[in-house]
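S.K.: only geometry, no sequence info:
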């Protein structure tokens, strides 16, 4: 395993794709800081580091999907995985080493984002307003979230040996998860009452009526569970710092990691590698 990891990290340091991902994350963080600073300067809106601190959760899924599918796809294309098997490395060790590589690469991108927003953000838009204990719990939760993203896309990349196919499937999957999470978020945030305007005797009257799109009862509970379970749903909650179930989200991420990793290893062991 140690030889596999050393080889993986040697390739990672030389990977232009990896460094492009790091740069993209840094640029994204700079843009978020700049947007908040401009709103403060132009419109006088109150701002703080809270509004950008967890911004990396919004894009890390996409970055992981692209990096994993292309980087591991190159290993298939170049025959690296086949050569590792011929040299006597077990398929489990190969799979786990690639998963660890993806996790380290993704966490490094997140670290670069956080370092930039802290160094540049505090002087420009101020520090955090949320309690430190809450921030630390959320940081821990985002680590579990990043690991779950990596486990999902490692599974996809190790199952499909065609680089183009793996990249398309990974991108379609993350886009689908983002759309589903957005749909659930809109449903859960629908107001209970809406304003309805009527005209009586030429006079316009307004009254509040129950919103037919408002979710309640068992349907709302189901939406909340799926919203918390989806990695993209968690991303939205962390990004907006609207997490209600701080300890449930890491548990869901852990379940996703275990299920996808177990499934991926099982299918990779059965795969016929030419």
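M.R.: Done, it's in. Fair warning: this is a prediction, and the values are worked out from it, not measured in the lab.
S.K.: From now on I want contacts and neighbour counts done on CA atoms only, so please keep to that.
M.R.: Will do.
S.K.: helix or strand for the spatially most central residue of the chain, which one?
M.R.: In the chain, the centroid-proximal residue (C-alpha atoms, centre = their mean) is residue 61; its distance is 3.7 Å. Taking DSSP states H and E as the criterion, residue 61 maps to helix 60-77.
S.K.: Could I get the buried residue list for that helix?
M.R.: Residues 60-76 are the ones in helix 60-77 that count as buried (16 or more other C-alpha atoms under 10 Å).
S.K.: which helices and strands does that helix pack with?
M.R.: Here helix 60-77 touches helix 16-43, helix 91-125, helix 132-159, helix 163-188, going by 3 or more C-alpha pairs under 8 Å, 6 or more residues apart in numbering; DSSP states H and E.
S.K.: which residues are in contact with the next helix or strand after it?
M.R.: Per DSSP H and E, the first helix or strand lying C-terminal to helix 60-77 is helix 80-86. The contact list for helix 80-86 (C-alpha atoms under 8 Å, 6 or more residues apart in numbering) reads 75-76, 91, 94, 273-274.
S.K.: Now do the contacts for the residue nearest to the centre of the chain.
M.R.: Per C-alpha under 8 Å, 6+ apart, neighbours of residue 61: 146, 149, 174, 232.
S.K.: what's the distance between it and residue 107?
M.R.: For residue 61, the distance to residue 107 (C-alpha to C-alpha, to the nearest Å) stands at 11 Å.
S.K.: what touches both of these two?
M.R.: Between them, residue 61 and residue 107 share the contacting residues residue 146, judged by C-alpha under 8 Å, 6+ apart.
S.K.: so what's the nearest residue to residue 125 once chain neighbours are set aside up against?
M.R.: Among residues not flanking residue 125 along the chain, residue 48 sits closest, at 5.2 Å (C-alpha to C-alpha, 6 or more residues apart in numbering). Contact partners of residue 48, counting by C-alpha under 8 Å, 6+ apart, are 125-129.
S.K.: Quick one, which of those are buried?
M.R.: Burial by neighbour count, 16+ other C-alpha under 10 Å: within the contacts of residue 48 this picks out 125-126, 128.
S.K.: With distance to residue 153 as extra columns, can I get those in a markdown table?
M.R.: Shown next, in a markdown table, are these (distance: C-alpha to C-alpha, whole Å):
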| residue | distance to residue 153 |
| --- | --- |
| 125 | 35 |
| 126 | 36 |
| 128 | 32 |
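S.K.: put this beside the first:
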């Protein structure tokens, strides 16, 4: 396993897609800081560092930025092992399939953490002089960071499984990116459904006068449906991403548990299928 990890890290250092992703995250962090500066100058107010820092896990609670970047890098990195015949060579020299799979998963997890660190370092270097220190408690910030890191590792588990079970790296990349996009928009849609108020104000004309009256919102969800929708958002890595970045996550502990479930199940299923896979 150690030899496999060393080989993967050596190849990662030479991976163009990885360094392009690092550069993108640095550029993304600088853009976030510049937008914050512009907003503060325009509105003559101050913004807390909390929001800028948490944008590393998504953009304003809307776009799962790290998931999209990791989908491209991880699927290409793993897929290249098939196209270059690296996996076949590793099997020939005696490495186990489980070891090969887990070494790729650990490498993909390291990619996600490296991308997050590059963003965090730039935001802290530029954002602290601009916005000051965090306003939330240390416990809250650490909980959000822990959930965010587990979310990135769960992405890595899913992308590793897709890349290891699909020999075509282009197909794997498309599958991973589309999966992030679909789950991201699904989470946003479900979130808007949950946010529907129980009562809505309507304008009615009574005796020739306009009167505002409250009436039940037909789109208001029952408690059972609300719980199901919230579970889906909390469970999906993209749902976790938009909630953490938007600072709207109501169940940090459950989200961490769901990420662990995804990590464990994805690796178990992936290793089981990969062991039976015919390597061409």
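M.R.: That came in fine, so what should we check first? Fair warning: this is a prediction, and the values are worked out from it, not measured in the lab.
S.K.: Mind telling me the TM-score for this superposition?
M.R.: In this superposition the chains share a TM-score of 0.97, using TM-score structural alignment, normalised by the length of the first structure; 274 aligned residues with a C-alpha RMSD of 1.2 Å.
S.K.: which of the contacts of helix 80-86 of the first structure lies closest to residue 141 of the first structure?
M.R.: Nearest to residue 141 of the first structure among the contacts of helix 80-86 of the first structure, counting by C-alpha to C-alpha, is residue 94 at 26.9 Å.
S.K.: Quick check: the closest one vs residue 64 of the first structure, distance?
M.R.: Distance, residue 94 of the first structure to residue 64 of the first structure, using C-alpha to C-alpha: 19 Å.
S.K.: Assess the claim that residue 176 of the second structure and residue 160 are in contact.
M.R.: No: assessed by C-alpha atoms under 8 Å, residue 176 of the second structure is found out of contact with residue 160, at 9.8 Å.
S.K.: which residues in the first structure does stretch 81-95 of the second structure align to?
M.R.: Stretch 81-95 of the second structure corresponds to residues 75-89 of the first structure when matched by TM-score structural alignment.
S.K.: hmm, I was thinking of stretch 171-182 of the second structure
M.R.: By TM-score structural alignment, stretch 171-182 of the second structure lines up with residues 165-176 in the first structure.
S.K.: The matching stretch vs the second structure, average offset?
M.R.: In the superposition with the second structure, the aligned residues lie an average of 1.1 Å away from stretch 165-176 of the first structure, counting by mean C-alpha distance after the TM-score superposition for the first structure.
S.K.: which parts of that stretch are buried?
M.R.: 165-167, 169-171, 173-174.
S.K.: Which single one of those residues is nearest to residue 266 of the first structure?
M.R.: residue 166 (17.8 Å).
S.K.: OK, contacts around the closest one?
M.R.: Contacts of residue 166 of the first structure (C-alpha under 8 Å, 6+ apart): 69-70, 73, 156-157, 160.
S.K.: how about 6 Å then?
M.R.: 69, 157, 160 (C-alpha atoms under 6 Å, 6 or more residues apart in numbering).
S.K.: State the distance from the second one to residue 4 of the first structure.
M.R.: If I follow you right, that is residue 157 of the first structure. 17 Å.
S.K.: ok, the two, which is more surrounded?
M.R.: Neighbour tally, residue 157 of the first structure and residue 4, criterion other C-alpha atoms under 10 Å: the higher count belongs to residue 157, 29 against 18.
S.K.: For the more buried one, which non-adjacent residue is closest in space?
M.R.: residue 69 (4.9 Å).
S.K.: any idea how far that neighbour is from residue 87 of the first structure?
M.R.: For residue 69 of the first structure, the distance to residue 87 of the first structure - C-alpha to C-alpha - is 24 Å.
S.K.: and if you look at residue 17 of the first structure?
M.R.: Using C-alpha to C-alpha, which is the criterion applied here, residue 17 of the first structure is 27 Å from residue 87 of the first structure.
S.K.: Please say which of those two ends up with more neighbours.
M.R.: residue 17 (15 against 9).
S.K.: how far away is the more buried one from residue 71 of the first structure?
M.R.: 8 Å.
S.K.: Over to residue 194 of the first structure?
M.R.: Distance of residue 194 of the first structure to residue 71 of the first structure, computed by C-alpha to C-alpha: 49 Å.
S.K.: Then residue 249 of the first structure?
M.R.: 28 Å.
S.K.: Endpoints of stretch 224-240 of the first structure, how far apart?
M.R.: 16 Å.
S.K.: so residue 196 of the first structure touches residue 207, yeah?
M.R.: Yes: counting by C-alpha atoms under 6 Å, residue 207 is a contact partner of residue 196 of the first structure at 5.4 Å.
S.K.: related to what we said a few turns ago, how much space between the residue nearest to residue 125 of the first structure and residue 198 of the first structure?
M.R.: 42 Å.
S.K.: quick one on the thing from earlier: distance to residue 221 of the first structure for the helices and strands packed on helix 60-77 of the first structure - can I get that in a markdown table?
M.R.: Putting those into a markdown table (distance: least, C-alpha to C-alpha, whole Å) gives the following:
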| stretch | distance to residue 221 of the first structure |
| --- | --- |
| helix 16-43 | 33 |
| helix 91-125 | 31 |
| helix 132-159 | 21 |
| helix 163-188 | 10 |
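S.K.: Burial-wise, tell me which of the ones you listed comes out on top.
M.R.: helix 132-159 (a mean of 22; mean count of other C-alpha atoms under 10 Å).
S.K.: Run the angle between that helix and helix 60-77 for me.
M.R.: 30 degrees (axes from the mean of the first three to the mean of the last three C-alpha atoms, to 10 degrees).
S.K.: Alright, I will stop here.
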